[in-house]
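A.B. asks: requesting a structural model of the entry that follows:
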Amino acid sequence: MTQWWALLVIAHLSVYLAAGQQRHSKALYPYRMRRGAFSLINPTFQSSEEDVNLLFEILLAGVQIQDGERALLIADEELASLRSVEKLEVICEDVLPKSLPEVRRLAAELGRRRRPLSWQDFERTVLTLVYAAQTLARVDGQQQRREAWTDAVTQLFRTLQRDLGPS
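C.D. replies: Below is the predicted model of the structure:
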């Protein structure tokens, strides 16, 4: 089941890359420039089919997205050492929402959207879903907090599922 879903995500990203579609819309993911890297004003990890395959490989190898410095931990040392992974680190550290209110705001906004996501927003939503699911797994005790993260994960998943569905 997990591989099937991952294959759909990769297929969807590939279609967006091949078509070169970019939609102008309100920023779902406001960029917090902490690094001051001008070349990464609007960082996007995937700009080629090889990047799509690399992201798929990273996700399958195991990745932890956390809050704070060193937000991205890739289990495979060889993959983690690739220069192109720097963009993914910037996205995970500076672009993805990390607090529950930020993730809930994003999930609600995505739930109201009626048009397909741009490939950049799709990529970031997948990564936000990974972060939110990992955070949910670490929530101890607090039932209300756990339910809020569960709701956010469910909304993010439904957004991606809807976006992958027939147009």
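
A.B. asks: when you work out contacts or count neighbours from here on, use the C-alpha atoms and nothing else.
C.D. replies: Fine.

A.B. asks: which helix or strand contains the one residue sitting closest to the centre of the chain?
C.D. replies: Nearest to the geometric centre of the chain sits L127, at 1.9 Å (Cα atoms, centre = their mean). Element membership for L127 (DSSP states H and E) is helix 119-138.

A.B. asks: L8 and F45, how far apart?
C.D. replies: 18 Å (Cα to Cα, to the nearest Å).

A.B. asks: of those two, who's got more company?
C.D. replies: F45 (21 against 14; other Cα atoms under 10 Å).

A.B. asks: mind checking how far the helix ranked longest in the chain is from the chain centre?
C.D. replies: Ranked by number of residues, the top helix in the chain under DSSP state H is helix 143-164. With Cα atoms, centre = their mean, to the nearest Å as the basis, helix 143-164 stands 13 Å off its chain's centre.

A.B. asks: could you also give me the structure for this second sequence? I'd like to compare it with the first:
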Amino acid sequence: MDRTVTVIVLICCSTQVCGAQRRTRALYPSVFRVKRGTPSLVSPIFQNSIEDINLLFEILLAGVQMEDEHSPFSIQDEELNSLRRTQKLQVICDDVVPRKLTDIRHLTSELLRQPLVLRREDFERTVLTLVYAAHRMLSAAGHQRDAWTESFLDLYKAIKQDLTAQ
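C.D. replies: This is a model prediction of the structure:
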């Protein structure tokens, strides 16, 4: 009897671990393939302090370039762009945040299907994906603009869902 309980507990634990790993990979699979693989960028996150949050706000206010899925992320303000702390943000935006419409639709589908509280790094990546979708939405026309608008709204719903779940 004791052995049966142990087996059941092991099966439940492994199912939860596999489910959690699958959930992370499904949201941001590119985080495991960061091109600039320094140890500090294995699972990059930009916001580690209030100063980082303020810097991100300042960067977004100053302006960023995220034209399409092939162009690199760049900060328009040269002084902000030269800061060492912005390197992680550039890696996250270039290598982790999805930039193809199909990838963003897959992400929003995953986010809206299972309403869980996002981990801090997943929340940050979702907000950065929302910013990217807003850029693409404004520069697109016709049917493409409608598709980007729909993705933007779905990302907004996912973020709102996460904020109200806490």
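
A.B. asks: need the TM-score between these chains.
C.D. replies: The pair, once superposed, lands on a TM-score of 0.77 when counted by TM-score structural alignment, normalised by the length of the second structure; 141 aligned residues with a Cα RMSD of 1.7 Å.

A.B. asks: isn't F157 of the first structure up against L129?
C.D. replies: Yes. Counting by Cα atoms under 8 Å, F157 of the first structure touches L129, with 6.9 Å between them.

A.B. asks: those two: who's more crowded?
C.D. replies: More crowded of F157 of the first structure and L129, by other Cα under 10 Å: L129, with 22 against 19.

A.B. asks: any idea how far I74 of the first structure is from the more buried one?
C.D. replies: Note on L129 of the first structure: its distance to I74 of the first structure, by Cα to Cα, is 16 Å.

A.B. asks: need the counterpart of A152 of the first structure in the second structure.
C.D. replies: Taking TM-score structural alignment, A152 of the first structure has S151 as its aligned residue in the second structure.

A.B. asks: same question for L136 of the first structure.
C.D. replies: When the second structure is aligned by TM-score structural alignment, the residue opposite L136 of the first structure is M137.

A.B. asks: right, and that match touches L153 too?
C.D. replies: No. With contact defined as Cα under 8 Å, M137 of the second structure and L153 do not form a contacting pair (10.6 Å).

A.B. asks: helices along the first structure, start to end?
C.D. replies: Under DSSP H, the first structure gives helices at 2-19, 49-61, 77-80, 85-90, 100-112, 119-138, 143-164.

A.B. asks: mind putting those helices into CSV with distance to R34 of the first structure?
C.D. replies: Shown next, in CSV, are the helices of the first structure (distance: least, Cα to Cα, whole Å):
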stretch, distance to R34 of the first structure
helix 2-19, 27
helix 49-61, 23
helix 77-80, 21
helix 85-90, 9
helix 100-112, 18
helix 119-138, 18
helix 143-164, 26
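
A.B. asks: and M33 of the first structure, which of those is closest to it?
C.D. replies: helix 85-90 (9.3 Å; Cα to Cα).
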